[in-house]
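# Below is the sequence, then the predicted model.
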Amino acid sequence: MQIDFALHSDLQKLLEIENNTFDKNSYPLSRRNFLYHIKKKQILVVKIDSKVVGYLLFFTYTKSWRIYSIAISTEFRQKGLGSALITYLKSYAAKKVKHILLEVKTTNSQALYFYQLLGFQPLKLLKDYYPDGDGIKMILEI
């Protein structure tokens, strides 16, 4: 397993992972979105045997960083790759900020459990944050 910043050559695989993970109602990232974030060095990819099998998109702010999206190829889920991406980001962010934020749907119990296992704590309820329901803002202190 290798984790590094996404390259332009990773674009096609990132789009495949995105479109296999998120339906149109989830507003998947476009080719243009990915190109922008690759250029800004805001996407980490996890590779197995030099093949991109997952990514984490994050935004940087002065006092905190925010995980916007994380996705793993279907055949590589439940193998610790999402945890590895977040752990890598946490280590990288520790030199720059004191916490990482993210939002998740209140009905996504699997994601909520996953983030809590990694140390994220609920920060506040976000009423009508998503088109189809509420969200929870979570924080990970570094």
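Sure, I can see it.

# Please make it C-alpha for all contacts and neighbour counts, starting now.
Fine.

# how about the strands of the protein, start to end?
2-5, 43-48, 51-60, 65-72, 99-105, 121-130, 133-141 (DSSP state E).

# In CSV, list these along with mean neighbour count and distance to residue 37.
CSV is the format used below for these (neighbours: other CA atoms under 10 Å; distance: least, CA to CA, whole Å):
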stretch, mean neighbour count, distance to residue 37
strand 2-5, 16, 10
strand 43-48, 20, 6
strand 51-60, 20, 8
strand 65-72, 19, 11
strand 99-105, 21, 17
strand 121-130, 14, 22
strand 133-141, 18, 22
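
# try this one next to it:
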Amino acid sequence: MAHRTLPHSLRGDQRGASIVELALFMPFMVMLIVGIIDLSNGIAMQFGLNKAVNRTLELATANSVVTTKNASEVDYSYLARETARAAEVPEENVTLTKWVECDGTRQATFETMCDPGESIARYVQIEAMKSFSPTFSLGPVGETVDLRADAAVRVQ
């Protein structure tokens, strides 16, 4: 059986080669672009969550006017509602933690009063969680990614 050879005019013809290369390369380019868009959307959502938590803690420092002599009686429960509203998440996705430290030692409850002569520091911490669903769930990312933001501030 004889081998067929291409006519001399087709052997050196490069027309159409770039279209074939583009067709082979294009799926990778599209995946790269979609991946970059997904990543940037996730990062933007994370920044928004951080912003919501930090802005809410600014409220804690600005609106925590102590009306009694005991700062442990100030109600900080509004911070969870404000964080949920600002982050556009359900309120059950927001955790409010309060604690007091006497001379740097964390106490059991926020209402604890330190002994005379000890330094007192009261803190409020907000943690918020939001789920992000990438357009394509490939590899280790999975179908959803839980984004978390938390911050704490000293209120006394």
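Now that the structure is in, tell me what you want to look at. Predicted model only: the values in this text are computed from it and were never measured.

# Give me the TM-score for this pair.
TM-score of the superposed chains, computed with TM-score structural alignment, normalised by the length of structure 1, equals 0.21; 48 aligned residues with a CA RMSD of 4.2 Å.

# before we move on, the earlier item: redo the strands of structure 1 as JSON lines? Include distance to residue 33 of structure 1.
Below are the strands of structure 1 laid out as JSON lines (distance: least, CA to CA, whole Å):
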{"stretch": "strand 2-5", "distance to residue 33 of structure 1": "15"}
{"stretch": "strand 43-48", "distance to residue 33 of structure 1": "11"}
{"stretch": "strand 51-60", "distance to residue 33 of structure 1": "11"}
{"stretch": "strand 65-72", "distance to residue 33 of structure 1": "12"}
{"stretch": "strand 99-105", "distance to residue 33 of structure 1": "19"}
{"stretch": "strand 121-130", "distance to residue 33 of structure 1": "20"}
{"stretch": "strand 133-141", "distance to residue 33 of structure 1": "23"}
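
# between those, which gets nearest to residue 111 of structure 1?
strand 99-105 (7.3 Å; CA to CA).

# Enumerate the positions of the biggest helix by length in structure 1 that are buried.
Using DSSP state H to define each element, structure 1 has its longest helix at helix 81-93. For helix 81-93 of structure 1, the neighbour count (16 or more other CA atoms under 10 Å) marks 81-82, 85-86, 89-90, 93 as buried.

# Could I get those in TSV, plus columns for distance to residue 102 of structure 1?
Shown next, in TSV, are the buried residues of helix 81-93 of structure 1 (distance: CA to CA, whole Å):
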residue	distance to residue 102 of structure 1
81	18
82	14
85	14
86	11
89	13
90	13
93	14
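
# Could I get the full set of helices for structure 2?
8-11, 17-63, 78-87.

# which one of these is the most hemmed in?
For the helices of structure 2, the largest average neighbour count (mean count of other CA atoms under 10 Å) is found in helix 78-87, namely a mean of 20.

# And for it, what's in contact with it?
For helix 78-87 of structure 2, contacts defined as CA atoms under 8 Å, 6 or more residues apart in numbering pick out 48-49, 52-53, 56-57, 59-60, 90-91, 93-96, 126, 128.

# Nearest to residue 120 of structure 2 among these?
Of the contacts of helix 78-87 of structure 2, the one sitting nearest to residue 120 of structure 2 (CA to CA) turns out to be residue 60, at 17.7 Å.

# shouldn't residue 127 of structure 1 be in contact with residue 133?
Yes: Residue 127 of structure 1 lies in contact with residue 133 (CA atoms under 8 Å); the separation is 7.4 Å.

# Show the end-to-end separation of stretch 11-21 of structure 2, please.
By CA to CA, to the nearest Å, the extent of stretch 11-21 of structure 2 from end to end equals 18 Å.

# ok so, going back, will you turn the helices of structure 2 into CSV that also has distance to residue 149 of structure 2?
Shown next, in CSV, are these (distance: least, CA to CA, whole Å):
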stretch, distance to residue 149 of structure 2
helix 8-11, 62
helix 17-63, 5
helix 78-87, 10
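
# Before I go, just wanted to say thanks for your time.
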